[in-house]
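# no FASTA, just this:
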């Protein structure tokens, strides 16, 4: 197993920024650009390569077996609790808590879930938001507590691949079908129809994938920690593509905006 490396500091002034009220802070919960050490980047890339290879092998086996497990389509789901983010820029820590709720339930651990405040501290979250590297490290800090040490979280992009939609879909199906982890994605919200054009950089946890063979409809269940009940909750969003609105476009466009990775899985 690869050793987790602590990422470069995001800047002492950034990490030490005091918490502010909703009215004083930005709704954007995710940084656009973040630094990372060459060593952490290398180890993370190796981990993602291993995950992608496993996903490809799983997909090949399903095709070989004719996808006969469910003749009507594909459906993969895990249990994820929804938590309201406690500050406007704490969607990252709230999403981490949501993902940890899956591991707590799966492991049967009696350990209480960490607070959003604790997770914000572990992730290095500031009023400017979170980095995906920070969320990864916050999640992996509980790998022993909730017994997912053999499957540590890593961070990944999708824009650099020849088929971003296929890469995203493959990763999500693999981890959900095998109940490995609860993926967190960074989105640009304006590309999700339910946000009605509202534009923020925001983290959600994914809890399910659905593909109906009869209609061709593909959907992703997003567990949204937004502090407003208008957006918060578990929502079935269209998978979409890089050119049509839905989860993929929301993630893809967030990826194109900067260097902060858009998948934590």
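Perfect, thanks for sending it. Please read these numbers as outputs of a predicted model, since none were measured by experiment.

# switch to C-alpha atoms for all contacts and neighbour counts from now on
Noted.

# which helix runs longest in this structure?
helix 38-64 (DSSP state H).

# where exactly do the helices run in the stretch 1-150 of the chain?
Assigned by DSSP state H, counting those that start in this stretch, the stretch 1-150 of the chain shows helices spanning 12-15, 38-64, 91-107, 116-123, 132-140.

# got the angle between the third one and helix 132-140?
This means helix 91-107. 30 degrees (axes from the mean of the first three to the mean of the last three C-alpha atoms, to 10 degrees).

# output the contacting helices and strands for helix 91-107.
Here helix 91-107 touches helix 116-123, helix 132-140, strand 184-188, strand 201-212, going by 3 or more C-alpha pairs under 8 Å, 6 or more residues apart in numbering; DSSP states H and E.

# out of these, flag the one nearest residue 248.
Of all the helices and strands packed on helix 91-107, strand 184-188 sits nearest to residue 248, with 8.7 Å by C-alpha to C-alpha.

# so how far is the closest one from its chain's centroid?
Taking C-alpha atoms, centre = their mean, to the nearest Å, one finds the center of strand 184-188 at 6 Å from the center of the full chain.

# next one: stretch 172-190
Using C-alpha atoms, centre = their mean, the offset of stretch 172-190 from its chain centre is 5 Å.

# now that stretch: buried residues?
By neighbour count on 16 or more other C-alpha atoms under 10 Å, the buried set for stretch 172-190 is 172-177, 179-190.

# now tell me what touches stretch 169-184 from outside.
By C-alpha atoms under 8 Å, 6 or more residues apart in numbering, the surrounding residues in contact with stretch 169-184 are 51-52, 55-56, 58-59, 76-78, 80, 95-96, 99-100, 102-103, 148, 151, 153, 203-209, 263-265.

# endpoints of it, how far apart?
14 Å (C-alpha to C-alpha, to the nearest Å).

# where's the residue nearest to the spatial centre of the chain relative to residue 48, distance?
Most central in the chain under C-alpha atoms, centre = their mean is residue 184, positioned 1.1 Å from the mean C-alpha point. Distance, residue 184 to residue 48, using C-alpha to C-alpha: 15 Å.

# try it against this one:
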């Protein structure tokens, strides 16, 4: 919520009255004239301070990636990349994750994704984990989720987009659901979001606005997994 505060200040300027001339000694007429004063050199103009340069930084995590091995295994591939931040060794295969997630030729449900990640973490990991669905309602909330996950928890985030409406490149009318991974972002007034696409095992960078537009168009569905 934006709160606007309006403050009105009334400043009264005091008028300074010069002292009366009465009582001030005046030099007699025959006094020697005062020596002329040397002209005062004009002050050199002061250069305006240059605006401070914006300090930019890239916040990202390293993920172990692997191209999706079947056309409908984007979710197991994305889940495997996410798990690489939480499991130090012995990552499950895409096939194993597809079984945990009950993935079929129609894809993977959000519940199947969460349950599959929990199964993998309990089998291959150590400790307690949370697997949380994300439904940001605004671009600001989307950005906050990414900064909290990548910048604070040091984990990656998975978001659903439409295959034909990825945040970069030419868009086409293809509304097939597709899961991709956010593994970083840049700071500054024009932040960028760092993506990994399991379809062709490629890394991409897109503006916050375009990234949010793609996520919003596909229903605002994301997931994050982290140690609790």
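Perfect, I can see it now. This one's a predicted model, so the numbers in the text were calculated from it and none came from an experiment.

# would you pull the TM-score for this pair?
Aligned and superposed, the two chains score 0.67 in TM-score terms (TM-score structural alignment, normalised by the length of structure 2); 168 aligned residues with a C-alpha RMSD of 2.0 Å.

# the helices of the stretch 1-150 of structure 1: which one's closest to residue 239 of structure 1?
It is, among the helices of the stretch 1-150 of structure 1 and with distance given as C-alpha to C-alpha, helix 38-64, at 18.0 Å.

# Provide the aligned range in structure 2 for that closest one.
Using TM-score structural alignment, helix 38-64 of structure 1 corresponds to no residues of structure 2.

# follow-up on the earlier one: with mean neighbour count and distance to residue 224 of structure 1 added, can I get the helices of the stretch 1-150 of structure 1 in a markdown table?
Shown next, in a markdown table, are those (neighbours: other C-alpha atoms under 10 Å; distance: least, C-alpha to C-alpha, whole Å):
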| stretch | mean neighbour count | distance to residue 224 of structure 1 |
| --- | --- | --- |
| helix 12-15 | 13 | 24 |
| helix 38-64 | 15 | 25 |
| helix 91-107 | 25 | 8 |
| helix 116-123 | 20 | 15 |
| helix 132-140 | 25 | 16 |
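
# mind giving me JSON lines with these and columns for distance to residue 240 of structure 1?
Below are the helices of the stretch 1-150 of structure 1 laid out as JSON lines (distance: least, C-alpha to C-alpha, whole Å):
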{"stretch": "helix 12-15", "distance to residue 240 of structure 1": "35"}
{"stretch": "helix 38-64", "distance to residue 240 of structure 1": "20"}
{"stretch": "helix 91-107", "distance to residue 240 of structure 1": "22"}
{"stretch": "helix 116-123", "distance to residue 240 of structure 1": "30"}
{"stretch": "helix 132-140", "distance to residue 240 of structure 1": "23"}
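
# closest one to residue 220 of structure 1 among the ones you listed?
That would be helix 91-107 among the helices of the stretch 1-150 of structure 1, by C-alpha to C-alpha, at 15.5 Å.

# so whatever residue of structure 2 lines up with residue 152 of structure 1 is in which element?
By TM-score structural alignment, residue 152 of structure 1 lines up with residue 130 in structure 2. Using DSSP states H and E, residue 130 of structure 2 sits within strand 129-134.

# the match of residue 152 of structure 1 reaches residue 225, doesn't it?
Yes - taking contacts as C-alpha atoms under 8 Å, residue 130 of structure 2 lies within contact range of residue 225: 5.6 Å.

# more neighbours, those two?
The residue with more neighbours, out of residue 130 of structure 2 and residue 225, is residue 225; 25 against 14, by other C-alpha atoms under 10 Å.

# residue 129 is in contact with the more buried one, correct?
Yes - at 6.9 Å, residue 225 of structure 2 counts as touching residue 129 under the criterion of C-alpha under 8 Å.

# ok, the closest residue to residue 199 of structure 1 other than its chain neighbours to residue 155 of structure 1 distance?
Excluding its sequence neighbours, the residue lying closest to residue 199 of structure 1 (C-alpha to C-alpha, 6 or more residues apart in numbering) is residue 190, at 4.6 Å. Counting by C-alpha to C-alpha, the separation of residue 190 of structure 1 from residue 155 of structure 1 is 23 Å.

# one more: residue 142 of structure 1?
For residue 142 of structure 1, the distance to residue 155 of structure 1 equals 17 Å [C-alpha to C-alpha].

# those two: which is more packed in?
For residue 142 of structure 1 versus residue 155, the count of surrounding residues by other C-alpha under 10 Å is larger for residue 155: 24 against 18.

# thought the more buried one was touching residue 48?
Yes - the criterion here is C-alpha under 8 Å, and residue 155 of structure 1 meets it with residue 48 at 7.4 Å.
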